[in-house]
Each structure stands twice: as C-alpha cells, then as structure tokens.
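Asks: Build the 3D model from these lines:
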Amino acid sequence: MKNIFLYLALILLSIIFIMPFMWMFSTSLKSGEDEIFSYPPKLLPETFNFSNYKKVLELFPWLTFLKNSAIITGLSTIGIVLSSSLAAFAFATLEFKGRDKLFILVISTMMVPYYTTLIPQYILFSKLGWIDTLKPLWVPSFFGSAYFIFLLRQFFKSIPKELFEAAKIDGCSIFQIFYKIYFPLAKPAVITVVILQFMSAWGDFFGPLIYLQSEEKYTLVLGLNAFRGMYYTSWHYLMAATCMVTIPSLIVFALGQKHIIGGITITGMKS
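Replies: Got it, this is the predicted structure:
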C-alpha cells in the first residue's frame, strides 16, 4: 500500500509538471487565437496545424540562431569536460604542496555571485575586442567550473588508488593514466557534466543578452525573446517557436537523466 500511494503521488506530480509542456505543444498546433482562447479550453486542437512551424521559420532566421546556439553549446561543453576533468584528476590523485588548500580556494569561488564579476569580465572582453562575438560565451569554459571540478574530483576519489599505482609501475605517464583509466571509468560523472552543461549553455539568456548585439549573432533563446516582442499576440506562432527552442534540451535530459542520477549518487562525499 505504501508503494501504491507513492506511485500515485509521483504520477500526480508528473501530470502537474508535464501539463505546461503539453499545453505549449498543443497551442503551437492550433489555427489561431479563437481556438486558443475558446471556452471551455480544449487541450487538443481541432486540426493539427504543423504549418505554424513553417511560418515561424519564415518570419525569423531560426537556422542562424540554431547554428550559433550549437557552436556555443558544443564548444562550452567540450571545454568544461576537458578542463574540469583534468583539474579534478589532479586534485584527486596527484600529491603536491598546497593541494588541499588550493582545492578549497577553487570550491570557495562557487560562493562568489556571478553578477559580482560581470563588470570586470565585460571590461576584459571589451579590451580583447570580443563584444558582439560568440567567444565570451564559450572561451571561459576552457578554464573549468568549480562545481564540475568538485563533482568529478569526488568521483575520481572513489576509484581505487591501486589502479593508479599499478599503471605507474607499468610505465604509464600521468596523462596516460588519466585518459586510459580514470576518464573511461568516470563515464557516469562525465555524462552528468555533459548534460548539465548542455542544458545550462543551451538555455542561457543573460550571457548572450550582455555580449551579443547583432541579430545574426543571436542564440535561439535570445532570438525567441526578440520574436516574443514582435509577435507576442500570435500565441500559436510564439508557442511553436518556444517548442523549437525547448525540445532539444528536453530530449537530452530524457536520454541522460539516469546518468545524472547515477553520476551524482556514485560521486558521494568521499574526501
């Protein structure tokens, strides 16, 4: 009986959380505002009007926005995985003076609000001539993330130290130990980092809003905001555009959710 009530509660909560997405998708297929605001409300459209998506693609250069979002998301994800995994491996396995103090310093940066460093970063990128380019949105990823360094470091700490020692005896270099032993074994944690970074970069609005000025440099999220300002009364078009922006991140999350749970669970709190 306990499990029955638990599953009933989970099903109810799932319906509550999925309803906005169902309504968004349903509205994107409706023919106009008369059908959208009909009373009583109808979840399913009378006719599935997929031409709304074609019309949205004609109204705005979504393919250009998609390319920009893909570049930023892809490069930032690669940068985060490479830099954070290397730093985490060093903190987990290598012995050097001040290692633990340096790790605490890295972790402490998580307490610094993003907006505190926003103006210095903007001035720096302006001096470099990177304003109105995609570089400010992906280059910093190659310098690591404190949260992901912590996450991967905890996972690396759970790998038996004997593997590291055995590889050294067999003549492996430090980098060979990393990419032949530790990195493959950390697959659940790495996939977790990839998914979380993908969703963060794909849905980022504030960064592109600050650094991008030309329309041809817009990301999908920034383009959606501009589209909302121009076509806010055409709810079927707006919902179609929102679906195109939202669906990729939902697919990535659905495919990798078990890895997120597994990666964070296995990571534990080993020090």
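
Asks: Only C-alpha atoms from now on, for both contacts and neighbour counts.
Replies: Noted.

Asks: Find the nearest non-adjacent residue to Ser249, please.
Replies: Using C-alpha to C-alpha, 6 or more residues apart in numbering and skipping the chain neighbours, the partner closest in space to Ser249 is Met199 (5.8 Å).

Asks: Can you tell me the element the one you found falls in?
Replies: helix 187-202 (DSSP states H and E).

Asks: Check what contacts that helix and list those residues.
Replies: 69-70, 72-74, 76-77, 80-81, 148, 151-152, 155, 221, 249, 252-253, 256, 259-260, 262-264, 267 (C-alpha atoms under 8 Å, 6 or more residues apart in numbering).

Asks: In the stretch 51-200 of the chain, mark out all the helices, start to finish.
Replies: Assigned by DSSP state H, counting those that start in this stretch, the stretch 51-200 of the chain shows helices spanning 51-59, 62-93, 99-108, 118-127, 135-138, 146-157, 161-169, 174-177, 183-185, 187-202.

Asks: and the angle for the last one with helix 146-157?
Replies: Computed by axes from the mean of the first three to the mean of the last three C-alpha atoms, to 10 degrees, the angle separating helix 187-202 from helix 146-157 equals 170 degrees.

Asks: mind checking how far the helix holding Met199 is from the chain centre?
Replies: 6 Å (C-alpha atoms, centre = their mean, to the nearest Å).

Asks: Mind listing what's buried along that helix?
Replies: Buried positions in helix 187-202, judged by neighbour count with 16 or more other C-alpha atoms under 10 Å: 188-199, 201-202.

Asks: hmm, what's the outermost residue in the protein?
Replies: Ile169 (39.2 Å; C-alpha atoms, centre = their mean).

Asks: List buried residues within the contacts of helix 187-202.
Replies: 69-70, 72-74, 76-77, 80-81, 148, 151-152, 155, 221, 249, 253, 256, 259-260, 263-264, 267.

Asks: Hmm, Ala92 is touching Leu151, no?
Replies: No - in this structure, Ala92 is not within contact of Leu151 by C-alpha atoms under 8 Å, at 11.0 Å.

Asks: what sits up against the strand or helix carrying Leu224?
Replies: Here Leu224 sits within helix 220-230, counting by DSSP H and E. By C-alpha under 8 Å, 6+ apart, the surrounding residues in contact with helix 220-230 are 60, 62, 65-66, 68-69, 202-205, 208-209, 215, 238, 241-242, 245.

Asks: this one as well, want them side by side:
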Amino acid sequence: MKKKAKSQHIKFHGFHILYYAVLTLFAICVVLPFFWLVMTSLDHFDSYSLPFPPRLLPQEPSLFNYEMALKNVPILSYLLNTFILVILCVLLDVVVATLSGFCISKGRFPGRRFVLLFILSNMMVPFEIKLMPIYNIIKDIGLSNNFFGVILPGVMTNAMFIFFIKQFCDNLPSDLYEAGVIDGASKFRIYAQIFLPLMGPVVATLVVLDVVNVWNDLLWPMIVLTDVDLSTIQLGLVRYNT
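Replies: Sure, this is the predicted structure:
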C-alpha cells in the first residue's frame, strides 16, 4: 500500500515538474523578444542595420539611440497627444457603454430589442467600409485636425463594449433595480449608486482593451490628424520612418 502511494506521489510530482517546465518555456518565449528589444536599443551601432547573428547583450551599452530619438523626433509631444487621446476616449467609452448597456438591460421601453439589434449590427460592418462616410461627417462638422474627430466615431460605434455591459447587467438580480425603484431612487441614481459599482470587473476589462486599441490605432488618426503637431505616437513614428 505504501509502495503504491509512493508511486502515485512520484507520478504526481513528475507531472508538476513537466507542467512548470512547459510554463517556464512559454514564459521565456514571451519575455525573450522584449528583453532582446530593450538590450538592442542600449547597444551602440554605427549604422541602422542590426548585427548578424544577433547578440542578446549589448557589447557597448549606451543611451545614444535614446538621445538621438529625443533629439530628432518630438516623441514626448507624441506621447502627450497619445495620453490625452487615450484618457478622453476611455472616459467617454466607459460612460457611453455603461449607460447604454444598463438602459438596454434594465430599461423597459418599446423597441428595446430593436435598439440592441441595431447596435450589434454595427459590428458586422468593417470600419474600412464606413470610413469615408464617417470622415465626410467629421469634416462637415469641423472636427478634422481635432482629437474629438478621432474619439467620437469610436465612441458612437463601439458596440462590443455596450454588449459586454448589457450581458453583465443581465446577470445581476432584478431585485436590485426594483429595490431602488421602491426606495424612490431615480433611474440615474440606480445606475450610478447600485449598478455602476458592481460593474467594476467588466469596466476594468474594457478599460484595458480600450487603452490597447486606442494606443495602437493608426488608420483613423492618420486620416483625421493631418497636423503634425497633433500626431499620436504610432502616427508620429510612421511619419518619421517615411
């Protein structure tokens, strides 16, 4: 009996070793490119071509590349523009998505299902197809070369976030809403004081997704922001490389 238990313990222990070995291998595969990227940026090169074979550690550690980047490219201005865009976009997305999702989930008004279907149908149309009509609208209302010209189309067409909030609110007990109504709270107060605090986990997820999406966005800012001083980090780097 003891031998059998010992054999099972060895097998279980061996499985754990293999499990963590595989996890470690995956972690190395994920971290290594970022490590190599940082180390390469700290190496001093006489030209822009990388050495072959590539080396993992810099032979001549230097901040020369960063000094040249700050000297030749207004990267701090690009970063500031990007941070402003990210903050404004995330705030508006959270407000619009939480309000819309809450109203569609807990509201009782005619055509509620049609409104949800109309919002979700927006996800079926690629942004590239809607690009020219949206740009013409932005241009006609005078929002070209303006951060709000970049932000508003994304906020108004962000069906995925609204759908996430709606599904989350559907899973919350209706007793919460009814208790607020019985206590005489307005619909906005029920939203702000009861449901919004409970939306913390899903809102945090949406914020992360939105930050990554806005930070990496290139096509729409390139069309709307023709003024170089308003360039985001992605747009500025593309313009510098070309």
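
Asks: For the counterpart of Ile72 of the first structure in the second structure, list the residues it contacts.
Replies: Under the alignment (TM-score structural alignment), Ile72 of the first structure pairs with Leu85 of the second structure. Residues near Leu85 of the second structure by C-alpha under 8 Å, 6+ apart: 147, 151, 214.

Asks: Dump these into JSON lines; add distance to Lys11 of the second structure as well.
Replies: Formatted as JSON lines, the contacts of Leu85 of the second structure follow (distance: C-alpha to C-alpha, whole Å):
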{"residue": "Phe147", "distance to Lys11 of the second structure": "60"}
{"residue": "Ile151", "distance to Lys11 of the second structure": "56"}
{"residue": "Val214", "distance to Lys11 of the second structure": "48"}
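
Asks: before we move on, the earlier item: which one in the second structure is aligned with the residue farthest from the centre of the first structure?
Replies: So, by TM-score structural alignment, Ile169 of the first structure is matched to Ile182.

Asks: ok, now Leu10 of the first structure?
Replies: Match for Leu10 of the first structure (TM-score structural alignment): Leu23.

Asks: same question, Pro41 of the first structure
Replies: Checking TM-score structural alignment: Pro41 of the first structure goes with Pro54.

Asks: Ser41 of the second structure versus its match, what's the distance?
Replies: 13 Å (C-alpha to C-alpha, to the nearest Å).

Asks: Among these two, which residue is more densely surrounded?
Replies: Ser41 (16 against 9; other C-alpha atoms under 10 Å).

Asks: So the more buried one is in contact with Asn65, correct?
Replies: Yes - because the distance of 6.5 Å satisfies C-alpha under 8 Å, Ser41 of the second structure is recorded as touching Asn65.

Asks: neighbours of Met239 of the first structure, just the number please.
Replies: 26.

Asks: what about it, which SS state?
Replies: Classification of Met239 of the first structure using DSSP: H, G, I helix; E, B strand; the rest coil returns helix.

Asks: for the closest residue to it other than its chain neighbours, what are its contacts?
Replies: Among residues not flanking Met239 of the first structure along the chain, Ser28 sits closest, at 4.8 Å (C-alpha to C-alpha, 6+ apart). Ser28 of the first structure sits next to 49-50, 52-53, 235-240, 243 when contact means C-alpha under 8 Å, 6+ apart.

Asks: Can you find the partner of Ser28 of the first structure in the second structure?
Replies: Checking TM-score structural alignment: Ser28 of the first structure goes with Ser41.

Asks: can you count the residues close to Tyr78 of the second structure?
Replies: 20.

Asks: pretty sure it contacts Asp227?
Replies: No - contact criterion C-alpha under 8 Å: Tyr78 of the second structure and Asp227 do not qualify, at 11.9 Å.

Asks: which residues do those two both contact?
Replies: Counting by C-alpha under 8 Å, 6+ apart, nothing touches both Tyr78 of the second structure and Asp227.

Asks: Leu206 of the second structure pairs with which position in the first structure?
Replies: In the first structure, Leu206 of the second structure lands on Val193 (TM-score structural alignment).

Asks: Can you tell me how far that match is from Phe164 of the first structure?
Replies: 23 Å.

Asks: same deal with Ser26 of the first structure?
Replies: 54 Å.

Asks: How about Phe227 of the first structure?
Replies: From Phe227 of the first structure to Phe164 of the first structure the distance is 53 Å (C-alpha to C-alpha).

Asks: What residue in the first structure is paired with Leu196 of the second structure?
Replies: Per TM-score structural alignment, Leu196 of the second structure is aligned with Phe183.

Asks: Could you list which residues are in contact with that match?
Replies: Counted by C-alpha under 8 Å, 6+ apart, Phe183 of the first structure has contacts Ser85.

Asks: And it, how close does it get to Ala88 of the first structure?
Replies: On the measure of C-alpha to C-alpha, Phe183 of the first structure and Ala88 of the first structure end up 11 Å apart.

Asks: what's around Ile119 of the second structure, how many residues?
Replies: Ile119 of the second structure, neighbours per other C-alpha under 10 Å, totals 18.

Asks: Likewise for Ser14 of the first structure?
Replies: If we define neighbours as other C-alpha under 10 Å, then Ser14 of the first structure has 11 of them.

Asks: Could you pull up the average distance between the helix or strand hosting it and the second structure after superposition?
Replies: Secondary-structure element containing Ser14 of the first structure, defined by DSSP H and E: helix 2-28. Compared with the second structure after fitting, helix 2-28 of the first structure deviates on average by 2.5 Å (mean C-alpha distance after the TM-score superposition for the first structure).

Asks: Next, the buried residues of that helix.
Replies: Buried-residue list, helix 2-28 of the first structure, by 16+ other C-alpha under 10 Å: 24-28.

Asks: Now tell me what touches whatever helix or strand comes next after it from outside.
Replies: For helix 2-28 of the first structure, the succeeding helix or strand toward the C-terminus, using DSSP H and E, is helix 33-36. With contacts defined as C-alpha under 8 Å, 6+ apart, helix 33-36 of the first structure is touched by 27, 30, 42, 45, 234-236.

Asks: Which among the residues you listed count as buried?
Replies: 27, 30, 235-236.

Asks: got those as TSV, with distance to Ser108 of the first structure columns?
Replies: Formatted as TSV, those follow (distance: C-alpha to C-alpha, whole Å):
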residue	distance to Ser108 of the first structure
Thr27	45
Lys30	50
Trp235	44
His236	46
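
Asks: hmm, which two among those are most spread apart?
Replies: Lys30 and Trp235 (9.3 Å; C-alpha to C-alpha).
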